[in-house]
Structures are given as structure tokens and as C-alpha cells.
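Trainee: Sequence and predicted structure below; questions after.
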Amino acid sequence: MWAVYAAGSALFASLTAILAKIGIDGVNSNVATAVRTIFVLVMAWVLVGVTGNFSGIREISPRGWLFLALSGLATGASWLCYYRALQLGQVAKVVTIDKFSLVLTILLGALLLGEHLNLKTVLGALLVTAGTLVIAFA
């Protein structure tokens, strides 16, 4: 089932880029990011309400709060950079470099989480890196 959600994530990420590129025309990228964030926030809390998961808030440990907060700050920084890049560059090139996060995540997962790297993962990361360089800087 995770693959279905991952495919949905890819589809909606693609739509995010296209819709954002259209939406930021003539708008300050920081303002656009703030407006987008409002809609993400409302959607997330509506989903929590609809699924009846409000009690899950009490189950978050202090460590969980810390790392969710740090993740939120990283997301905000990513979105601010992403929207500014979309405003300045071609959507295909911006998204290609943005998706290089896959390679960075593989590396950080190995370094910080101790996740095992096998030959297929390393080869895939190298291919993604090559593809990123070809698309973004060709």
C-alpha cells in the first residue's frame, strides 16, 4: 500500500510544481509560500478531524515534538527556496534539482539513521545524479 501513496505523492508533487509556477506569476515568492502554507495547514487539520485522530496529539513525545518542529522548519525553508526557484527558473529544471533530494536523503539516511546502502541503491543514486546534471545543466 505504501507504493500507492508514494505514487500519489509523486502525482501531487508534479501538480504542485505546475500549479505553483502558474500561481506565482507576479506574486512575491515568500507571500506565495505563505498562502500555500495556509491551505496545506487547513487541509491537514480537516483530514485529522475527518478521520477522528485529534487524540493522537497527546501521544506525541517531547522528542517527537522536537523533531516534528525541526522537520516543519526544514519544510518551510524548502518551500521558500522552491517557490523562489520556480519564480526565477524553468519548472523542469527546478523540479529536477529539487528531486535531487532523493540522493541527499539516501546519503543522510545512511549517515544519520544507519540505513544500509546496497549496490542497487548506490547505482540508482548515481543514475539520478547523472540525470539531474543532464536535465538541469544541459
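Mentor: Yep, it's here.

Trainee: CA atoms for contacts and neighbours, from now on please.
Mentor: OK.

Trainee: buried set for the longest helix seen in the chain?
Mentor: Assignment by DSSP state H gives helix 62-88 as the longest helix of the chain. Applying a neighbour-count criterion of 16 or more other C-alpha atoms under 10 Å, one finds 79-87 buried in helix 62-88.

Trainee: buried sites along whichever helix or strand comes after that helix?
Mentor: With elements assigned by DSSP states H and E, the helix or strand that comes after helix 62-88 is helix 91-98. Neighbour counts over helix 91-98 (16+ other C-alpha under 10 Å) mark 91, 93-97 as buried.

Trainee: Please compare the first structure with the one that follows:
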Amino acid sequence: MNSAFASWQFWALLSAAFAALTAIFAKVGVENVNSDFATLIRTAIILAVLGVIIAATRQFQPLGNISVKTWGFLTLSGLATGASWLCYFRALKLGNAAQVAPIDKLSVVLVAVFAVVFLGERLSGANWLGVVLIAAGAVLIGYKA
């Protein structure tokens, strides 16, 4: 396998690019439809695409082999994702994509804080400076003068 495809940095950058496209496509997509219904359509499409990927790559796992702890945390993650998407689409319906998306990306700051508090991860001084700069940048971009 190519080393780029095995790199978390490659996949994280690809994720950022797709997230940016998500904001643009969603802003246009929610223009003439209820934001919650738009989220339902988006979710159905994601489920269908993932179903095809799992089937094509034969990655399906027996559901009984998944631990209760894993089920619990994946359920919580799914609920948080759903809530995030509902809020994001509502914000896009009401605001400009160029302002909504940066505020949404304050999640990066919250992930860093939550990872330290709940997961016991450690961040260096340079890491914390980056967190502060991301927060400041998101607020500055999201601010409508």
C-alpha cells in the first residue's frame, strides 16, 4: 500500500477537503428544503454509500462480535453526529457558509480540550498555542462585520 494511503495526515486532509465541500453543497442543498429533512436525505445517502463500500470490500462484521462498551460508545457517537448535523444544517439554512463552517470547526478546539480532560491525552505548549489560534481564527472568520 502506498505510504500516503497509510498516513493519518493524508486521510485527515482529505476529510477536511470533503468537509469544505460538504458546507458548500449543503448550503445550496438546504436553500429550498427544511434543514431537518435535508439532514435525513444526506443521512440516507451516507448509509447507502457506506453499505456499498462495506459490501464491495467485504468488511462486514458479525454484530454479535461487537462488545457492549463498543455498542454504547458508537451509539453515543451516532447521537452526537446526528445532533451535530441537525444543528449544522439549521445554521447553514440561517447563515452564510463562510461564517457557519468556521464556527462549526470550533469542534477542533473542543476535541483538544475533551481529549485532555476525558481521555488523559497531553498537549505540548505548541499544541495549546495551535488550539488558541484555531479558536481565534474561527471566531474572526465567523464574525460578521
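Mentor: It's in. Keep in mind that this is a model prediction, so the values were computed, not measured.

Trainee: Let me see the TM-score of these two.
Mentor: After superposition, the two chains reach a TM-score (TM-score structural alignment, normalised by the length of structure 1) of 0.96; 138 aligned residues with a C-alpha RMSD of 1.1 Å.

Trainee: if we can go back for a sec, now tabulate the buried residues of helix 62-88 of structure 1 in TSV and tack on distance to L66 of structure 1.
Mentor: Output for those, formatted as TSV (distance: C-alpha to C-alpha, whole Å):
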residue	distance to L66 of structure 1
W79	20
L80	21
C81	23
Y82	24
Y83	26
R84	27
A85	29
L86	30
Q87	32
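
Trainee: ok, back up a step: onto which residues of structure 2 does the longest helix of structure 1 map?
Mentor: Per the alignment by TM-score structural alignment, helix 62-88 of structure 1 matches residues 68-94 in structure 2.

Trainee: same question, stretch 106-119 of structure 1
Mentor: So stretch 106-119 of structure 1 sits over residues 112-125 in structure 2, by TM-score structural alignment.

Trainee: just stretch 4-22 of structure 1 next, same as before
Mentor: Under TM-score structural alignment, the match for stretch 4-22 of structure 1 is residues 10-28.

Trainee: Give the buried residues for that stretch.
Mentor: 20, 23-24, 26-27.

Trainee: now, which of the residues you listed lie within helices?
Mentor: 20, 23-24, 26-27.

Trainee: What is the nearest of these to R58 of structure 2?
Mentor: A20 (29.5 Å; C-alpha to C-alpha).

Trainee: picking up where we left off before, mean shift between the match of stretch 4-22 of structure 1 and structure 1?
Mentor: In the superposition against structure 1, stretch 10-28 of structure 2 averages 0.7 Å from its aligned positions (mean C-alpha distance after the TM-score superposition for structure 1).

Trainee: And stretch 47-57 of structure 2, by the same measure?
Mentor: Superposed on structure 1, stretch 47-57 of structure 2 shows a mean distance to its aligned partners of 1.0 Å (mean C-alpha distance after the TM-score superposition for structure 1).
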